[in-house]
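Novice: Sequence and predicted structure, then a few things I'm wondering about:
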Amino acid sequence: MPQPEAFMCCSFSMPRFEDIEPMVDIFGAMRRNGTIPNCVWMTSLIETLCISGRREDFWKGEGPIPDWRADELQEQMGVGHWLARWGLYGSRRIVQAQFDQIQEVVQKAAPTGTLTGHMYTGQTEGGLVDAASVPLEHGAMLVGVPSLWSLPLIDWPLPRNSKGKAAHGDYAPVIPSSGKAVLEWMQVSKPIYQAAGIELMGDFFMHERHVLLMNMFTYDQQDPVQRQRVHELYLALHEESKKRGYGMYRAHVNHMDLIADLNDFNNHAYNRLVEKIKDAIDPNGILAPGKQGIWPNRFRHLRDKV
């Protein structure tokens, strides 16, 4: 993208867990009709808390934060249960027109939501936006400036006096851009998280017809009980994904064969195709054998053993 004349950091939040359904449908429609020409990132209340502190800062009890306490924290912090963020880029008049149209849509379709927009322009008439001048809370990845602002997220489960070592992972299904489908997935995911002693930590990226969903989880990698719980959480989410025919956006190397097995249409026709290509261009199986679940012929017998 060329450096624009104007940039607007936009956000929209809604207060209830179930509000994710209308949010996905509203923003999905605006992605498809071009009102919002860029990816929309949606995050949950727990991820907002993770950036602000650790679990023990908000909840002194055992296990994950209960819903009643999460509601209290949401009210105290003045935030929504779900937060959508995106950027608008171009000339000032076009960006403002896009924002005005978005405002009209959400006021009619989601009147309990809160919309914000912060405009940044060049310092001179017709000048271009200096990405480095945009405050971190409004810019960062939206203007192509790298940062580590989300890194504290992985420390969420560790007490401040802990000698543990934080780690994180995710289960990342590709889901149709449907409010009903996304809400149903969140409703299915939540008890699986609770059984593992973890809060539902979900965010996703909205494209025109699909969303890339991140079921995040953080844990102490030196605690064998926590490691086993997140392993069971991952497998439980995978079983639910299989029932719905969802593919995967990404996976840890330990799970690549598991994820490749989701490509089961027509007796795993896709997997057989890419394995034929693999054998043709890398007959000795030298290049990254097994990566993405694609095994060369001479190592194919190891697939279920690794």
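Specialist: Received the coordinates, thanks. In this text, all values refer to a predicted model and were calculated from it rather than measured experimentally.
Novice: hey, let's count contacts and neighbours off CA atoms from now on
Specialist: Noted.
Novice: which one is Cys50 nearest to, not counting chain neighbours?
Specialist: In space, and not counting its chain neighbours, Cys50 is closest to Leu153: 4.9 Å by C-alpha to C-alpha, 6 or more residues apart in numbering.
Novice: which residues touch the nearest residue to Arg54 once chain neighbours are set aside?
Specialist: Distance criterion C-alpha to C-alpha, 6+ apart; nearest residue to Arg54, sequence neighbours excluded, is Trp156 at 4.3 Å. Going by C-alpha atoms under 8 Å, 6 or more residues apart in numbering, Trp156 touches 50, 53-55, 218-219.
Novice: How far does stretch 258-267 sit from its chain's centre?
Specialist: Distance, stretch centre to chain centre, for stretch 258-267: 23 Å (C-alpha atoms, centre = their mean, to the nearest Å).
Novice: Name the residues of that stretch that are buried.
Specialist: 258-260, 262-263 (16 or more other C-alpha atoms under 10 Å).
Novice: which one of those residues sits closest to Pro135?
Specialist: Of all those, Ile259 has the smallest distance to Pro135: 39.0 Å, by C-alpha to C-alpha.
Novice: shouldn't that closest one be in contact with Ala251?
Specialist: Yes: Ile259 lies in contact with Ala251 (C-alpha atoms under 8 Å); the separation is 7.3 Å.
Novice: Flag every buried residue along the helix or strand harbouring Leu88.
Specialist: Leu88 is part of strand 82-90 when elements are defined by DSSP states H and E. By neighbour count with 16+ other C-alpha under 10 Å, strand 82-90 contains the buried residues 82-90.
Novice: Comparison target, given below:
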Amino acid sequence: MADTPLPPRMTLAQLDAARRDFEAVLGASQCFFEDLDRRTYQDKFAVDDSAHHPAGAVAPESLEQVQAVLRVANEHRLPVFPIARGKNLGYGGTAPVMAGSVVLDLSRMKAIEFDEEMGTVLVEPGVGFYDLYDYVQRNNLPYWLSVPANSWGSVMGNALDRGVGYTPYGEHTRNICGLEVVLANGEVVRTGMGAAANAPTWQLYPFGFGPGWDQAFVQSNFGVVTKMGMWLMPAPESLIGLDCEFDRPEDLKVMVDTIGPLRRERILQQSPSIGNWMRAAAVLTTRDEWTDEPGALSDTVIDAIRRRFDIGWWGVSLRLYGREDINRAALGHLRTAMGNAGPMKMVETEWRQGDPMQYSTWTGTPVTFAMQNVNWYGGRGGHIGFSPVLPQDGDAALAQFRRTYARYQEYGMDYQGSFAFGERHLTNVNAMVFNKDDRAQMGRIDPFFRQLVADAAENGYYEYRTHLDYMDLVAESYDFNGGALQRMNESVKDALDPNGIIAPGKSGIWGSRWRSEGESA
């Protein structure tokens, strides 16, 4: 126990006293403070293995137990870090921002309430995408999920960190409708129409009366979310689409300028993602099958990999959902537009109700095979993501790609990148895949990441989501009026959580008690 991580200004004796109080309200079987427990809750993909180690974890099973945990945390002024299932790999996983925090593991809270008529669901934090998918299938409900590429995480946790999927409901945060939140003082609040005790519209109308608070609890540390309402997509009559491959890096411009207007016009209602060759190949092969050359891969090796798997430099899958006659009319526009863009390959795909199901992210089927990419370099694989938000403009996307690709080559890293469409924006998701056993490579990751942040900010582009290590860096980059947004966030934090017990440092929000810790980190 001598090496137990502790929050600043807390002694081991104080932590032991808090642990005993946690055990009194939860039972010893729901408290985890042994060395193995602490290792279990560390970040598996950490760049710096010495950071963000928890002092232990507690796992409440009910709203009342969450309230009890926060009561103990307040009494001892001990920071707790809520996680839903801890599968947000590449962004911190199960670990807290502040080392020595106690992880508040909500994965045992797994209740599901489904309104079949309206297509809404109310979930607790521990409900994973597989759990909800199984629930829908078991009850023969006529709805499809939207799932991320790695689907073993929490439905709630993913939405609260602005995760995305690939269907028309792919911007998950937009589909939140009503939250139940435990504030730091133990008070339970329901947002939107849930603020009225008997309203049947809690999951139907997201705004309620007065300020809208659902989004205030997204990527924040203002409270602990214990229930979340979400809208699901009615199962479509048909699913029709195109899989397109493009041959050259510079084809990114025409791809963005072709798909963007279709998305903005809502002919294309899904959230497509243009991915480079490595995103496709890294789940099928590993680097050592092709070369042992140091540094970033040469064009010769890249061309050989592409020939083996018959893939373009860039690829994109476009899908149309809903009534078959409407889809077929839209397909004509889609086929013409993409054909005029000059793809090296374009394959049509279709499904209608009654056909065997196409199990993929396009049909809202949970998958995990995309995690295979972390084995690219061998050893203990991992990744973190750098994901700035861009205008939906081909010239801007191509310039961003060229800057970023040059940095990957400069730092000796193989480029895995994609450009994901919203309705008006692009998110440039750059995966930094690494081998944690390669000390030289791991030494390059931090300066590489910071250089990408600086490059993007110089051009007015900023991240929407980041790893624990970089939350302060990214928060500080939002610098309008000397960081007025951050000051407002801190004011709200101090008002709702004066003791700073809920996730200090989350999204760069520390609260006055810990602010100096963040500034010195």
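Specialist: Nice, I can see it. Keep in mind it's a predicted model, so treat the numbers as computed, not measured.
Novice: number of nearby residues for the residue nearest to Cys50 of structure 1?
Specialist: Residues lying near Leu153 of structure 1 (other C-alpha atoms under 10 Å) number 23.
Novice: Pull the contacting residues for it.
Specialist: The neighbours of Leu153 of structure 1, taking C-alpha under 8 Å, 6+ apart as the test, are 47, 50-51, 218.
Novice: Among the residues you listed, name the ones in strands.
Specialist: Counting by DSSP state E, the contacts of Leu153 of structure 1 place Thr218 in strands.
Novice: Taking the contacts of Leu153 of structure 1, tell me the two that lie furthest apart.
Specialist: The most widely separated members of the contacts of Leu153 of structure 1, counting by C-alpha to C-alpha, are Ile51 and Thr218 (12.6 Å).
Novice: the more surrounded of these two?
Specialist: Legend: neighbour count by other C-alpha under 10 Å for Ile51 of structure 1 and Thr218, higher for Thr218 (22 against 16).
Novice: Tell me which stretches of the stretch 201-306 of structure 1 form strands.
Specialist: Taking DSSP state E, counting those that start in this stretch, the strands of the stretch 201-306 of structure 1 run over residues 201-206, 210-220, 247-250.
Novice: would JSON lines of those with distance to Gln103 of structure 1 be doable?
Specialist: Below are the strands of the stretch 201-306 of structure 1 laid out as JSON lines (distance: least, C-alpha to C-alpha, whole Å):
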{"stretch": "strand 201-206", "distance to Gln103 of structure 1": "18"}
{"stretch": "strand 210-220", "distance to Gln103 of structure 1": "22"}
{"stretch": "strand 247-250", "distance to Gln103 of structure 1": "31"}
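Novice: Out of these, flag the one nearest Asp170 of structure 1.
Specialist: When the strands of the stretch 201-306 of structure 1 are compared by C-alpha to C-alpha, strand 210-220 sits nearest Asp170 of structure 1, at 4.3 Å.
Novice: matching residues in structure 2 for the closest one?
Specialist: Counting by TM-score structural alignment, strand 210-220 of structure 1 falls onto residues 425-435 of structure 2.
Novice: related to what we said a few turns ago, quick check: angle from the strand holding Leu88 of structure 1 to strand 201-206?
Specialist: Counting by axes from the mean of the first three to the mean of the last three C-alpha atoms, to 10 degrees, strand 82-90 of structure 1 lies at 30 degrees to strand 201-206.
Novice: From the chain's centroid, how far away is strand 82-90 of structure 1?
Specialist: Centre-to-centre, strand 82-90 of structure 1 and its host chain are 14 Å apart (C-alpha atoms, centre = their mean).
Novice: Can you state the residues of structure 2 onto which it aligns?
Specialist: Using TM-score structural alignment, the match for strand 82-90 of structure 1 in structure 2 runs over residues 314-322.
Novice: In the helix or strand hosting Gly157 of structure 2, which residues are buried?
Specialist: Counting by DSSP H and E, the element that carries Gly157 of structure 2 is helix 155-160. Buried residues in helix 155-160 of structure 2, counting neighbours by 16+ other C-alpha under 10 Å, are found at 155-160.
Novice: Show me what counts as buried in the next helix-or-strand element following that helix.
Specialist: Once helix 155-160 of structure 2 ends, the next helix or strand along the chain (criterion: DSSP H and E) is strand 176-182. Under the neighbour-count criterion of 16+ other C-alpha under 10 Å, strand 176-182 of structure 2 has 176-182 buried.
Novice: now stretch 145-165 of structure 1
Specialist: Applying a neighbour-count criterion of 16+ other C-alpha under 10 Å, the buried positions in stretch 145-165 of structure 1 are 153-158, 164.
Novice: So what would you say the end-to-end distance of it is?
Specialist: End-to-end distance for stretch 145-165 of structure 1: 28 Å, by C-alpha to C-alpha, to the nearest Å.
Novice: got it, and stretch 51-66 of structure 1?
Specialist: The straight-line separation of the ends of stretch 51-66 of structure 1 (C-alpha to C-alpha) is 19 Å.
Novice: Which parts of the stretch 51-200 of structure 1 are strands?
Specialist: Using DSSP E, counting those that start in this stretch, strands in the stretch 51-200 of structure 1 cover 82-90, 114-121, 166-176.
Novice: Thanks a lot, catch you later.
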